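Enquirer: Structure of the sequence below:
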Amino acid sequence: MERSSLRNWKIALPLVLLMAAGIYFTGRSVQAGGPEPGSSQDPLVTKSYVDNYINSRVRELRGQLDNINRQIAELEARVTALEQRPVIKLTIGSKTAYVGGTAKQLPVAPYQTGNGTSMVPFRFIGEALGAKVDYNAATQTVSYTTAAHSVILKIGTLSGTFDGRKVDIPAPATLINGTTMVPVRVISQGLGARVDWDQATMTITIRP
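Expert: The predicted model follows:
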């Protein structure tokens, strides 16, 4: 029985090898004569598929580029608007201030406290910076509101609320001859402006 099985395997093995060789060489001939990869006849990746993919990516990149260009244009417009806002100049001890080169008379001259904090009329500085200004006599508070910022100070208090956050300030809002005076630097910076100080001329320059 074992010899018969062995004899059968000896006969079958060459046949299996011949069949495998035939399949192998047939596959090779089909591959050699097959379509070029990426061509319109390629069953896996057709040329139209590649074209559609490239076009979709180009459209996507163009959309991203258009979005970037819009953002750049918006930033340029904002920069231009900021550059066109007038520079504000005040001098310690002088009732004359300048907004964009135009002289303005102040009810009380700016002064400095003992710790060197410059104080200015609250309404003037707020309006010059384009803020809505409000005074609440009942709560003894002054407030400034712009599209981007809000500032609230209570007279006589060494803290304020800036954009909803409590912040310590170097000098409290103070009433002088009926005019509320406020620390110019913290108010201006709280409203998004830049403040420069010239010690030689005792001049405050505010750039919105």
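Enquirer: Please make it C-alpha for all contacts and neighbour counts, starting now.
Expert: Will do.
Enquirer: just so I have it, where are all the helices in the chain?
Expert: Listed in chain order, the helices of the chain (DSSP state H) span 2-32, 47-84, 122-128, 184-190.
Enquirer: Next, format those helices as JSON lines and append mean neighbour count and distance to Phe162.
Expert: Formatted as JSON lines, the helices of the chain follow (neighbours: other CA atoms under 10 Å; distance: least, CA to CA, whole Å):
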{"stretch": "helix 2-32", "mean neighbour count": "11", "distance to Phe162": "75"}
{"stretch": "helix 47-84", "mean neighbour count": "12", "distance to Phe162": "21"}
{"stretch": "helix 122-128", "mean neighbour count": "19", "distance to Phe162": "14"}
{"stretch": "helix 184-190", "mean neighbour count": "20", "distance to Phe162": "6"}
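Enquirer: Please convert those to a markdown table, extending it with distance to Ala200.
Expert: Formatted as a markdown table, these follow (distance: least, CA to CA, whole Å):
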| stretch | distance to Ala200 |
| --- | --- |
| helix 2-32 | 89 |
| helix 47-84 | 26 |
| helix 122-128 | 22 |
| helix 184-190 | 18 |
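Enquirer: quick one: which of the ones you listed is nearest Ile155?
Expert: Ranking these by their distance to Ile155 (criterion: CA to CA) puts helix 122-128 first, at 11.1 Å.
Enquirer: How far does that closest one sit from its chain's centre?
Expert: Centre-to-centre, helix 122-128 and its host chain are 28 Å apart (CA atoms, centre = their mean, to the nearest Å).
Enquirer: quick one: which of the helices of the chain is nearest Val151?
Expert: Shortest distance between Val151 and those, using CA to CA, is found for helix 184-190: 6.7 Å.
Enquirer: If you tally nearby residues, what's the number for Ala147?
Expert: 9 (other CA atoms under 10 Å).
Enquirer: and the gap between it and Leu191?
Expert: Computed with CA to CA, to the nearest Å, the distance linking Ala147 and Leu191 is 10 Å.
Enquirer: right, and Thr174 touches Lys154 too?
Expert: No. In this structure, Thr174 is not within contact of Lys154 by CA atoms under 8 Å, at 9.1 Å.
Enquirer: Second input sequence below; structure requested for side-by-side comparison:
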Amino acid sequence: MKKIGCTSLLLLLVLVLLPSNTTAAKSTTAQGISFPDPMLELIVRHYIDKPTGTITQSDVDKITSIDTNEVHAMLAKKAKRPGVSSPLTGIKNLKGLRYLRNLESLHIELRHDPVVMHTIKDITELKELKKLKKLSLTGVSLELLKGIETLTGLTSLDLSSNIIENLEPLQNLTNLEYLNLSWNQLNQGSGLAPLKRMNKLKTLNLYMNSMEDIMPLSHLTALQELTLGGSGNGNLKALSTLKNLRKLNIDYFNATDIKPLASLIKLQELSMVNNQIEDLTPLTGMKQLQILNVSENRLKSLKPLQHLTELRILKASYNQIESLEPLKDLIHLKQAEFQNNRLLSLQGLENKNKLKSVSLVNNVIDTRSDAPAASILARLEEQGTEVSYTNFTPFPDILLLRKTKFSYAFGKFVELPATPYERNGRTFVPLRVISELLGAEVQWNQKAQTVTIKHDRDTIVLTAGSLEMKVNEQPVTIDTAPVVYGDNMFVPIRFIAEQFGMLIKPNGHGVSINRF
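Expert: Just a heads-up that it's a prediction; the model follows:
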């Protein structure tokens, strides 16, 4: 008997096994493709237009795109149960999708009206979909990304609103141009290091992840759009290398120093809402900037914006801005928002022929007919600009604003030693308001805890914690007693102002006081 060589033995084994595998593949095709998840099967049948019968490989080869938004109404109808208002059950199992070998786009998303809730825990079924270019699994409670590492042809990936912590499976997806990871838990995982090699990435959304370290982003020099809102500790140094950025969002980022942004001269849109920014000087070189939102910061001046003549939209509400004059040459402005600042005039809004709307609510701007602002306001309204502003009647001599130490008095803003507050429908103010704003003489007796207030011929004596005061030595009962907090005595302003013959009037912004 002749000995069989190793090579011959190997060949024999191959010949024996090959028919078996071929038979198995043919058997799968003959038996059809099954989808254990009824919702997924419903979707597949919709796309192949085959309500019943065996689903074959040739059937699913026709599918290049699946989008649950396109079939939302059908899914809602199928999942709805009489008398049950809880979220409807959507896709839970992706098994069977591996056979959709021509699939180029897959979109599964939590939808409302009514709610159809997809819950996907395992995406390993997708690893054979080599033609997949766009993948979106949004709001599906996804935790683990195992299986996605083989999808190196992906150019667009949306994994927003999940509970993902670890991005390591993404590190080889270097063809990505769009990546949305907003509303996940990246602060608890491997960080952003797995993204460093994505040198084709143009759009990245990391909104609401609260990450401490964003330095890996410095490698993504092809980025054109970046959203970091609510996702960091205020350190912007990593962004200085991203000189191709056109759009940047750092809302709620705890930023104070924006100097690293000075090199981003190609920016066209910048949003920095709710930070602690005091100085906009680093923006002076952004000549292409068209949209800027710096609301809810600590800005006092818009002067660094005076040469950004391409600005179309400017939002700067809830700051401490005192003047709009730096905007006089920004002739392309279409929309402007300056609510809750310290504006006293409209100078700077002249010659704004393209301005469609401007909001000036909660500023103390004198718009009476003989005031300079009245003519600017009239021109804006004549050209069709929608102007929102606070119209005070009568215009106050003094305006004590809520929740701030800054108040208006006789044409300027002043800082009080403490913030006025309300209790039992009464407004309490620091004692210095009486002396500095009302022009009264104030004497404080620390030992007796009394304050004597003299104004013209009237003398008022109040005692901390007492409901009795004396007006020109006559006892008068009040319904709210003065109090001492820390180093400040707070007194009820209405009783005092009225005793001095002043008109006091609460409004939606605080309390206005007028001398007769």
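Enquirer: Count the neighbours of the residue mapped onto Leu400 of structure 2 from structure 1 for me.
Expert: Taking TM-score structural alignment, the alignment pairs Leu400 of structure 2 with Leu90 from structure 1. Neighbours of Leu90 of structure 1 under the rule other CA under 10 Å: 23.
Enquirer: And for Thr89 of structure 2?
Expert: Burial of Thr89 of structure 2, expressed as a neighbour count using other CA under 10 Å, amounts to 17.
Enquirer: ok, now Ser407 of structure 2?
Expert: Using other CA under 10 Å, Ser407 of structure 2 has 23 neighbouring residues.
Enquirer: ok, it - contacts?
Expert: If a contact means CA atoms under 8 Å, 6 or more residues apart in numbering, then Ser407 of structure 2 has Ile398, Leu399, Leu400, Leu401, Phe413, Val414, Glu415, Leu416 as its contacts.
Enquirer: Let's see that with 10 Å instead.
Expert: Ser407 of structure 2 sits next to 342, 364, 398-401, 413-416, 419-420, 433, 437, 510-511 when contact means CA atoms under 10 Å, 6 or more residues apart in numbering.
Enquirer: which residues are common contacts for Ala147 and Leu191 of structure 1?
Expert: Jointly contacting Ala147 of structure 1 and Leu191 under the rule CA under 10 Å, 6+ apart are Gly130, Ala131.
Enquirer: need the contact list for the residue nearest to Pro86 of structure 1 when sequence neighbours are not counted.
Expert: The shortest distance from Pro86 of structure 1 to any non-neighbouring residue, by CA to CA, 6 or more residues apart in numbering, is to Gly100 (4.2 Å). Each residue near Gly100 of structure 1 by CA under 10 Å, 6+ apart is listed here: Gln84, Arg85, Pro86, Val87, Ile88, Lys89, Ala128.
Enquirer: Out of the helices of structure 1, which is closest to Tyr135 of structure 1?
Expert: With distances scored as CA to CA, the stretch of the helices of structure 1 nearest to Tyr135 of structure 1 is helix 122-128 (8.9 Å).
Enquirer: What residues in structure 2 pair up with that closest one?
Expert: Mapping helix 122-128 of structure 1 onto structure 2 (TM-score structural alignment) gives residues 431-437.
Enquirer: Mind listing residues that contact that stretch?
Expert: For stretch 431-437 of structure 2, contacts defined as CA under 10 Å, 6+ apart pick out 397-398, 400, 407-410, 414-418, 420, 438-444, 451, 453-455, 482, 484, 488-493, 496-497, 513.
Enquirer: make it 6 Å
Expert: Residues outside stretch 431-437 of structure 2 that contact it (CA atoms under 6 Å, 6 or more residues apart in numbering): Ala440, Glu441, Val442, Met489, Phe490.
Enquirer: quick one, what contacts the second one?
Expert: The one in question is Glu441 of structure 2. Ser435, Ile453, Lys454.
Enquirer: One more pass at 7 Å, please.
Expert: Ser435, Ile453, Lys454, His455 (CA atoms under 7 Å, 6 or more residues apart in numbering).
Enquirer: Include distance to Leu42 of structure 2 when you put the residues you listed into JSON lines, please.
Expert: Putting the contacts of Glu441 of structure 2 into JSON lines (distance: CA to CA, whole Å) gives the following:
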{"residue": "Ser435", "distance to Leu42 of structure 2": "77"}
{"residue": "Ile453", "distance to Leu42 of structure 2": "81"}
{"residue": "Lys454", "distance to Leu42 of structure 2": "84"}
{"residue": "His455", "distance to Leu42 of structure 2": "83"}
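Enquirer: In strands, which of those appear?
Expert: Mapping these onto strands (DSSP state E) picks out Ile453, Lys454, His455.
Enquirer: you'd agree the last one is up against Leu438?
Expert: No. Counting by CA atoms under 7 Å, His455 of structure 2 does not reach Leu438; the two are 8.5 Å apart.
Enquirer: of the two, who's got more company?
Expert: Leu438 (20 against 16).
Enquirer: mind checking how far that one is from Ile376 of structure 2?
Expert: 31 Å.
Enquirer: got it, and Ser435 of structure 2?
Expert: 35 Å.
Enquirer: For the longest helix seen in structure 2, grab the matching residue range in structure 1.
Expert: In structure 2, taking DSSP H as the definition, the longest helix is helix 6-31. Across structure 1, nothing matches helix 6-31 of structure 2 (TM-score structural alignment).
Enquirer: what comes up buried for that helix?
Expert: By neighbour count with 16 or more other CA atoms under 10 Å, helix 6-31 of structure 2 contains no buried residues.
Enquirer: next SSE after it?
Expert: Later in the chain than helix 6-31 of structure 2, the nearest helix or strand by DSSP states H and E is helix 38-48.
Enquirer: which strands and helices sit next to that following helix?
Expert: For helix 38-48 of structure 2, there is no helix or strand it packs on, judged by 3 or more CA pairs under 7 Å, 6 or more residues apart in numbering; DSSP states H and E.
Enquirer: Give the aligned range of stretch 153-169 of structure 1 in structure 2.
Expert: Using TM-score structural alignment, stretch 153-169 of structure 1 corresponds to residues 462-478 of structure 2.
Enquirer: And that stretch, end to end?
Expert: First residue to last in stretch 462-478 of structure 2 (CA to CA) measures 10 Å.
Enquirer: Mind listing residues that contact that stretch?
Expert: For stretch 462-478 of structure 2, using CA under 7 Å, 6+ apart, the contacting residues are 449-452, 458-461, 479-484.
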